[in-house]
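Participant: coordinates only, sequence not included:
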């Protein structure tokens, strides 16, 4: 880095630091003089009237009504039923306007916007609660997200985002908190979208609104990547000290020169991961840079550098160093917490908002001090230097150290009086948030640990602390929606990861069990011809098949209906025999004329077409034989299953016949959907319905399973068409671009790539929404649908 650039970097940081020095000095003076305690005491005496019951009521047993005890949907319903939802949303939305959007609550325009946002959010929450089938809000799942994108006409941006988030999730290495990394990324995306939505009004044309929201999503992702792949990565132990320095220099150089340098050489262990991260960050950096207005680009680079450098200064601190000054401890905290919010306005090139920069600058440290207080014990374990951990360790040796808990309340008083000019609404919201934070901390740490912290930090004014602790113990109605959603997102991500791991474990386990029994045995003395036919069948069965159909049947039969695993093994084998037979016929020269299947040469290439045809017929008969051996089930149910199976086999043949007839012809979407169902959807349906028949479930449930299978089958086929158009033979295990070469109508040729993706997600949503009709959780069906639309082969 040349000297001129280094001087520029120093100038940027020193300019920001000077302002932080003045702010810290004023705060330190107020802490020492305790000028804010009486004002805060008066504020609390006013505030508690709306949050603390009369004395006699406080003596009665208190019912615990919270999202933790009731669950998300019941909690929202309880708030609405008791008339608390309006106030809950008022303080929650007001807080977001203050913290994230930097608004002053005494602005009439801001109040109008808050009321409108409250109305919209209330409708969304109640609609989600009314339609609830589980405890996860519908707007937190992919189907809900895509439905929102349709209303805003930004489907392509959301599909792009879903793909990006899936890639990020799959690349977060062990050693990083995956759920929190993803949550912070999502939070930034939502924050950028909120900024853009706030800049628009009812006069914004729909096309303009869609364009700006599309850009906001891409900008939010681009900026949000800095959290998992810069902050969290450098805070983790994934990289060694030399690699962290190399990585930091790469980021620093990009911010100061406006150009991302090449990644250089890395430890072989990290090469693939770093190259992925590098490519994503480079594209994100270029996208943000290209979006900036010429007059705003310097602000973006300046604020970004201040943020990164402040983070870097904090990151390299060592808790064993006993000489850090108050300025060294607090200035980076002030700068990184304020600049992180200033960057968002810069990222979207928003117009200047009078007072925004001042409010945002003074607000930042408040959130950081609150977060560090909640994380104090975790930070002590890892040796992280925060104002709290440092004070905890050196308070007995360093009398001049600022007590961060006392500073926290000083910042609150400063915000109420100096930044928001004693506005009653701002005071209400800020004190709500402060007490809510202490309540959450107490619940998280437990009474003993919480008391231990308070005995250390809250000693400066016992009377004020007793007042605060009474509020923590007695005050009600201080919960916030963003905290609820934060917990829900983390829980949803954690549950999704566990469900996905269970899904993968089930696939591997059942596949291994099935593969062990799938090969057809040669019994007694058999003719050479028979032996050859069995060998041909076993050759087709031994390929690298996904076995999704029998695995799906196992999951439904065993997990959902409680059928004995050993008893339904013949059914699993029959499904794979029938599926393999259909692939043999599809691959024949007279039909698809495929050269490879499941990563190996097709059967007719190893033998000949006649052998392939006979092998297919042989496997179909073996399938019927297996179904007839389901001896542990009701005979009438087995007979119904065989009859149903024969019907589905006939429909699959019809679908293939339709497909052959349609070769080289232009089809309508309706015709394509029909062929797709008969070729693919019918087989999916059979996997779901057959175990349901054995379990003798009601016809209404079977009807819902069929509806799910219809949409899932089409979504699966659309993904197949997209992979054929875009995939690689090495990944798919079969030739690609076959449909185009054969001039066949597919969802891609009919709708184009973007149209096909939209159609796939529409059928995904319809399938997911159908699951809400079923009386079971059906986690496996959700996971297999997610797999269908995200798979790479």
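Facilitator: Nice, I can see it. These numbers were taken from a predicted model, which means no experiment stands behind them.

Participant: hey, let's count contacts and neighbours off CA atoms from now on
Facilitator: Will do.

Participant: how many other residues sit next to the residue lying closest to residue 689 once chain neighbours are set aside?
Facilitator: Of all residues not flanking residue 689 in the chain, residue 702 sits nearest, at 6.3 Å (C-alpha to C-alpha, 6 or more residues apart in numbering). Around residue 702 there are 19 other residues, counting by other C-alpha atoms under 10 Å.

Participant: same question, the one 5 residues further on
Facilitator: Counted with other C-alpha under 10 Å, residues neighbouring residue 707 total 18.

Participant: Can you say which helix or strand has it in it?
Facilitator: Taking DSSP states H and E as the definition, residue 707 sits inside helix 699-726.

Participant: list the buried ones in the very next helix or strand once past that helix?
Facilitator: Using DSSP H and E, the helix or strand that follows helix 699-726 in sequence is helix 729-732. In terms of neighbour count (16 or more other C-alpha atoms under 10 Å), helix 729-732 has its buried residues at 729, 732.

Participant: what does stretch 783-793 give?
Facilitator: 783-786, 788-789, 793.

Participant: Work out the gap between that stretch and the centre of the chain.
Facilitator: Averaging C-alpha positions (C-alpha atoms, centre = their mean, to the nearest Å) puts stretch 783-793 16 Å from its chain's average.

Participant: Okay, one more to line up with it:
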């Protein structure tokens, strides 16, 4: 062993491989002897009493099962109505204790803890104040931040938001960003659960917060290996030489305990790999420094990585792999991945934890491989299932992985968990549920073909299993429901975001095409007011306000786009006028705006003032031209616009009066409302007025605008400290230079970020009860907090 190495890689892998070989041999012997069949048959006969109802009652129950037709909340309500909710949650939580925590279910302490968790879940689910999709949204930014506030870990959650945003942004299109995000959140939640289970009432608020902060960072650091190592190496993003180099970097890190120099990465993936190397280096150092027993952590990590590499190197076209070569890496990677998670959090292990976890892993892996076999086959991935699919006719010596699966189940129930009745119940529930989900996904005919192909030696037992799949109920699990809902939610969110982004580009272009003001005068002036106005309009801009109005008017209220364009133009004219005034020497005295000289620099102060006044009046002219809408509504809109203009002037006066003064947080919030929030409000309320929306809805939109505006201003203040001047189109640090009070100067960077995310949540909550599809407002808020300019 090299003195520089922290582990003897060959030794630790050989020891693990030897143990896996012994496990495999014992399973093979049980398969050969078929002694498990009789015992499992008796187990299922006993188990099915609570899951299979005979005759007409069974048929009625299956016809009444609505799980495929109901959304999350409806299904939970149906379970409650049928008296099934408690059992549903009990088996779900029990399964987590078995799989993730390595507990035994015959422990009184474990059962008490499970009941406490179930009671808390039921209490939350029955809370009338909870929104219909509250549990689904627990993995949204709002849901996660609100939970972080409860546990006093807001700063760490904001850190995680930034990390998740960058991971999603940097993942190549060939990789599944949605699943990567789901896996990361799932692993973080799992580590937090590990930590939570180790804490008791003796932990005070600060100690509890510290533990959860560590858990979030640990979960992210460990979870990052899945998209950035496993998924990346499984994909075709890297070529063969790049994969070899990358694997060698990871191997050296695990063996030496030090991250090697990255060097130069040639080719199209250079920027991607530099980002990944930086992120993984940071993650590895955090994990390394947290470990009490570093060598144990490195050994488990190496076994996991190397067994994955052994599996990854297999070629489905090669027909001579032995059963041992197919199953040993599966045993190793499935057990070591869970042992790492437990080792990583530095908690005391229950007696027998390591043995239980080692034997349990393959049960989950075989179930997952069964569920994914068609996709794996399509991708050319070698698993026991894909290999059996391809060679079962020509290789009579091949071990049937479905037979192995049921042998593992027998071994777990009777040899690992010593015939514990609760454990038997949960393992059978999970096994039958997995088969039912496969059947629902692929259809009855495909399921029959697969069952025939993977048929067990004992036909009677095979038939019994298939009967359970067809007849058994009450075997579904909460984690699967959440998984499905998370993926559906993330997919919907992605589709909405793509539509939102594309629509913004299209609407932005339409608005730009209509903004130019034609001269209606025969008098030609070199530095005309109209030229100055057009110069300001042409200097770029995000067009946020008219875009918001377009979304609200066209998408939410169904107003005619062409009829709405005068309003869109008027909003941008008003906003541009306010910027011209802001930049004047008498106010902010700015020399550049959007990377261009300001109007008074390009022309002169008098022309700039006149251009601003001209644009304001032009805005009212456009609003008055909306002849296709109800005249009373248009009049109400113009009156509202005039009031907003006056109030925004007051806000600018307040802002100017505050220069160089020390302000309170309340005063900053008020200025932000007037400077930004009212502009957002006008953009949303004006189309609502034209659509004759009720006052309750308009009040909700006003509240949203207020908090979105404050969040926007906080982000501006943060960008003035942390932003990139090239992207911003202006210098950073201006507020500090001018001694202006900002959210950052009052609260600090961390405090300002907390305040921004709190206003984000309030804004989301303010419009959640509006009975319309206002998803674009959520994406608008996401843009506000994640923008870099």
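Facilitator: Here it is on my side, so go on. Please read these numbers as outputs of a predicted model, since none were measured by experiment.

Participant: for the first structure, longest helix please?
Facilitator: In the first structure, taking DSSP state H as the definition, the longest helix is helix 481-518.

Participant: Mean per-residue distance, that one versus the second structure.
Facilitator: With mean C-alpha distance after the TM-score superposition for the first structure, helix 481-518 of the first structure departs from the second structure by a mean of 0.7 Å once superposed.

Participant: So what's the gap between that helix and the chain middle?
Facilitator: On C-alpha atoms, centre = their mean, the centre of helix 481-518 of the first structure falls 14 Å from the chain's centre.

Participant: Next: stretch 630-642 of the second structure.
Facilitator: Here the centre of stretch 630-642 of the second structure is set off from its chain's centre by 42 Å, with C-alpha atoms, centre = their mean.

Participant: Same check on stretch 319-337 of the first structure?
Facilitator: Taking mean C-alpha positions (C-alpha atoms, centre = their mean), stretch 319-337 of the first structure and its chain are 33 Å apart.

Participant: List the buried residues of stretch 38-45 of the second structure.
Facilitator: For stretch 38-45 of the second structure, burial by neighbour count (16+ other C-alpha under 10 Å) applies to 40-41, 43-44.

Participant: Ok, stretch 143-159 of the second structure next?
Facilitator: For stretch 143-159 of the second structure, burial by neighbour count (16+ other C-alpha under 10 Å) applies to 144-148, 151-158.

Participant: Also stretch 511-520 of the first structure?
Facilitator: By neighbour count on 16+ other C-alpha under 10 Å, the buried set for stretch 511-520 of the first structure is 511, 514, 518-519.

Participant: Closest one to residue 195 of the first structure out of those residues, please.
Facilitator: Nearest to residue 195 of the first structure among those is residue 511, at 48.4 Å by C-alpha to C-alpha.

Participant: And the equivalent of that closest one over in the second structure, how far from residue 473 of the second structure?
Facilitator: If you follow residue 511 of the first structure across to the second structure using TM-score structural alignment, you land on residue 508. According to C-alpha to C-alpha, to the nearest Å, residue 508 of the second structure stands 53 Å off from residue 473 of the second structure.

Participant: cool, and residue 564 of the second structure?
Facilitator: Residue 564 of the second structure is 54 Å from residue 473 of the second structure, by C-alpha to C-alpha.

Participant: distance between the ends of stretch 374-385 of the first structure?
Facilitator: 14 Å.

Participant: The residue nearest to residue 689 of the first structure -> the second structure?
Facilitator: In the second structure, residue 702 of the first structure lands on residue 698 (TM-score structural alignment).

Participant: One more: residue 566 of the first structure?
Facilitator: Match for residue 566 of the first structure (TM-score structural alignment): residue 562.

Participant: List the residues that contact that match.
Facilitator: Residues near residue 562 of the second structure by C-alpha atoms under 8 Å, 6 or more residues apart in numbering: none.

Participant: what do you get for the one 5 residues further on?
Facilitator: For residue 567 of the second structure, the set of contacting residues under the criterion of C-alpha under 8 Å, 6+ apart consists of 546, 619, 622-623, 626.

Participant: could you redo the last one with a cut-off of 10 Å?
Facilitator: Each residue near residue 567 of the second structure by C-alpha atoms under 10 Å, 6 or more residues apart in numbering is listed here: 546, 549-550, 573, 619-626, 637, 683, 686-687.

Participant: If we only consider those, which is nearest to residue 409 of the second structure?
Facilitator: Distances from residue 409 of the second structure to the contacts of residue 567 of the second structure, taken by C-alpha to C-alpha, are shortest for residue 550, at 58.1 Å.
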